[in-house]
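**Student:** Coordinates only, no sequence provided:
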């Protein structure tokens, strides 16, 4: 039939047990009075009066206990176990008042009064089942306190009828206990169902709140995305419009100085658009979780040297003092992604520092190395700090002046740090500069020597002069890109052979000398990719000619394949200095 519920009642059950105390006490006193009337002629009046007074006193104590519970039950530190024991004690006291009263109301010869007494006490106990079933120990105490003395009384009388009445009292006590347990299980099921309903209501409320929050976030994201796309459209149209006008102007007769000026402006627009496209693509890849970090162990100094080689000239051209603190630490992480983060931070520092310094520092602190980029620039107000990592947000440049950047650098840096599991911190005060920090874990064990690679940041030795005449084979299926590459290389004094397909490159009329370098597009006609083309060309040439892969789809998968083949990969649009850095790192033989 199942186990009884826990012996310790909950708050709701205790409230039920104590709430009915006044009415129950009043009804009990009335019942006791009417039962005593039946024995008025059989029992001394003084005994009945004394019993009724004791009975009323017990009921009064029960009422006082209930009032104390209502005053103190909600107070801090209240113990439910104490009040549960109070219920049991008061139930036993009231029951004994009934049970011992049956010894006072004793008239064996008056069968009507005797039967009325037994029926009345049975009714009293049965009437208490619904309330006391909330706490079975109280019901057990009540039934035992009433029927126990009554059954002993009947056995003491020792008459055949009273033997039957004693047996009836015992059976009635067992019935009350059985009914109380059944009622307790019903109460427990009802309480469980109520808790389930409350939990369901709470869950529905939480789900509704979550749905509303998600809707608000979606609406905010939609508005932000719409604003972002509008800003992107604006910023893409601006350089495109300028390029179209400049290209038209270049078609008109003009002096050499004017052509040079227009060409420089056109290059600036193309560079701005290229940076915009590259930044947007990187953000989209980060948001789509399509970039997988590939942590390695590497010397931090090599990365710092790369930053110095990339930005020292730019800082000096602006009149800033650029310094990079030496470090002997080896760290763990994705070198290319970390280089991208530092590039964005250093570039941002140079851009917003009109005078003074930009410092790149590394300090070992326990098991980590804190890398910081500090400047003496304009600084950032506290109210602006939460927004500096938003896309297309520029402090004091709401119109997104391209000369002050595109507002994507810090947004990309934050996403990259989140991808790498790094915290990007910032400290800044208006007029006192800014300091961005991130902590890199120290590498364990003895590191292996690091080889020289072309990184995604495009670090190059800007101080080198162009190499002597070299022969370059350009394999590019897009006619405009092929022509543009050839023009750039020829402008550097290179001898260029261009082909639109691998078949054309392999079957061209052989020249007196083989190429010194290959520039190969990844996607080529007839299902040929860049790796296949480089392998075929090297086989035809007879040795491993330095090769550079270029692509408009620089996905992490392609980058991983190129890295596995030991080939550098440049994304389109190609920065001319990155192409030049490749040629300078592989001089002609």
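**Tutor:** Sure, I can see it. All of these numbers come straight from a predicted model, not from anything done at the bench.

**Student:** When you work out contacts or count neighbours from here on, use the C-alpha atoms and nothing else.
**Tutor:** Noted.

**Student:** Output the longest helix belonging to this protein.
**Tutor:** The longest helix of the chain (DSSP state H) is helix 160-250.

**Student:** Against which helices or strands is that one packed?
**Tutor:** Contacts defined by 3 or more C-alpha pairs under 8 Å, 6 or more residues apart in numbering; DSSP states H and E place helix 160-250 against helix 111-132, helix 136-157, helix 256-287.

**Student:** hold the first one in mind and look at this next one:
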């Protein structure tokens, strides 16, 4: 690790030197020309020009070393860079230290003051440029000080000897200062290196987490699709069996099967919802919705199955909100369901109040409450309280995670306050709406489907048989098949165009339900209503469904939801 830092430090020094190279070169050349100009009339022109040429050549060589020996160059190595920079620094300092050796005017106080200012200015300037690499500064100061101080001592005069001694003292102090500045630079670079290494480690960890999440999504997609196929068939057969079952015991067994299927369906739907939200495969369409009606319907529903728990609806005036009605329904329903689930006795109360341009909806329960240390995590995936035995009747712990994500995408504010042992209050902040174009309920009448021709395409015979039984019980005429070719052959025997197409997304031989639907529509040159059915939770497949613009229903199929969608599709023709 130390070797890595040493290499990083050398690279940072090389970068810093390269950044200052152009300014240093122009400054050296400019000062050399100015110096020659100032003493032009005092000393022979030929000697001055030779010194000027030598100075420019040495500065050019140093500039080339500084600009070309950088970490981005193939020939870069810390050792080569240090030798080149240290050597070039000594040469630059030496050519400037030779001024009082080559050009000296004994007794001229003005000239003496000039070369003193030149010396001190150059040494101080070098400190600002080379402090990141102390050997370069020491090399430069030795190069400029040795000839300068030697020339002063050579005069054997008290004044000049004193100046020579002061020059050595001055440069010694600056070397000490450069040591401290260099140490500060090293510490700063060490912090920078540690931060960069930490960022790299965090990036690796982030990549590993993303890969793990992707693997989880692929597993959930594969597992849920494989599980939904037989589960969907079971659900269809159970619902088809209900009307023909006459014995009380049979009905009792069917009810228990339905209860078990409902629990399993709920868990699979939760997994699907998370995948759909991760894939951003939910369209948000805000509408003016009667919050009063929606809450009343949900309170009536849960009052019938809440047992000893009382459901109080305190909303007694018409309140309209502007929000996606489906999202609002699911959010409020999930919150009421959660409140009922964790309230052993007492009540669940819903109330609303107006706050400027928003409506505040509160769902308050007298349940077990949430410990303070758990409040921040209740919206996390698979987080459950008071369920250490992992009772699956209480779900997978995805309800509040789904609520949080739905609120985020629908721009519904959500906050939670809880006191352990005394209950919980969840508050929703919803945009106010206008009392126009209120969404109404869709009446479902089985005889509305009488004689309607429905085409069903699926690659599993059990699913086809179950769908045929259910649709036939709704008085529909049904054609089933595993592919476009099989249903098209049967359709040619009919004297009418299909009223509805229901197709699975993934079919045999890598065929796609979207393509089959399009092929049937082209066959009749009509935009026939269609529904896609899928159990696939992979985000890319959910995105494909969304992009198709088709209505979609997810396996295991809820018969009430299917019937509602079928009537809506056929009724819009």
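**Tutor:** Arrived safely, thanks for sending. Please read all numbers here as calculations on a predicted model, not as lab measurements.

**Student:** Any idea what the TM-score is?
**Tutor:** Scored by TM-score structural alignment, normalised by the length of the second structure, the superposition of the two chains gives a TM-score of 0.56; 405 aligned residues with a C-alpha RMSD of 5.1 Å.

**Student:** thinking again about what came up before, okay, the angle between the longest helix of the first structure and helix 136-157?
**Tutor:** Put simply, helix 160-250 of the first structure runs at 180 degrees to helix 136-157, going by axes from the mean of the first three to the mean of the last three C-alpha atoms, to 10 degrees.

**Student:** Mean neighbour count and distance to residue 185 of the first structure added to the helices and strands packed on helix 160-250 of the first structure, as CSV?
**Tutor:** What follows is these, written out as CSV (neighbours: other C-alpha atoms under 10 Å; distance: least, C-alpha to C-alpha, whole Å):
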stretch, mean neighbour count, distance to residue 185 of the first structure
helix 111-132, 18, 12
helix 136-157, 22, 10
helix 256-287, 16, 55
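
**Student:** With distance to residue 378 of the first structure added, can I get the ones you listed in CSV?
**Tutor:** CSV is the format used below for these (distance: least, C-alpha to C-alpha, whole Å):
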stretch, distance to residue 378 of the first structure
helix 111-132, 76
helix 136-157, 76
helix 256-287, 23
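
**Student:** so which of the ones you listed gets nearest residue 336 of the first structure?
**Tutor:** Shortest separation from residue 336 of the first structure across these is recorded for helix 256-287, at 12.9 Å, computed as C-alpha to C-alpha.

**Student:** The helix or strand harbouring residue 92 of the first structure aligns to what range in the second structure?
**Tutor:** Residue 92 of the first structure is part of helix 80-104 when elements are defined by DSSP states H and E. Mapped onto the second structure using TM-score structural alignment, helix 80-104 of the first structure covers no residues at all.

**Student:** So which elements touch that helix?
**Tutor:** Packing partners of helix 80-104 of the first structure (3+ C-alpha pairs under 8 Å, 6+ apart): helix 11-19, helix 45-72, helix 136-157.

**Student:** Could you rerun that using 7 Å?
**Tutor:** Helices and strands touching helix 80-104 of the first structure, by 3 or more C-alpha pairs under 7 Å, 6 or more residues apart in numbering; DSSP states H and E, are helix 45-72, helix 136-157.

**Student:** quick check: the last one aligns to which part of the second structure?
**Tutor:** Alignment of helix 136-157 of the first structure against the second structure: no match, by TM-score structural alignment.

**Student:** now that helix and helix 80-104, what's the angle there?
**Tutor:** Counting by the same axes, to 10 degrees, helix 136-157 of the first structure lies at 20 degrees to helix 80-104.

**Student:** got the angle for helix 136-157 of the first structure vs helix 11-19?
**Tutor:** Using the same axes, to 10 degrees: helix 136-157 of the first structure against helix 11-19 is 40 degrees.

**Student:** Go ahead and name everything in contact with helix 136-157 of the first structure.
**Tutor:** 7, 87-88, 91-92, 95-96, 98-100, 102-103, 125, 129, 132-133, 162-163, 165-166, 169-170, 173, 177 (C-alpha atoms under 7 Å, 6 or more residues apart in numbering).
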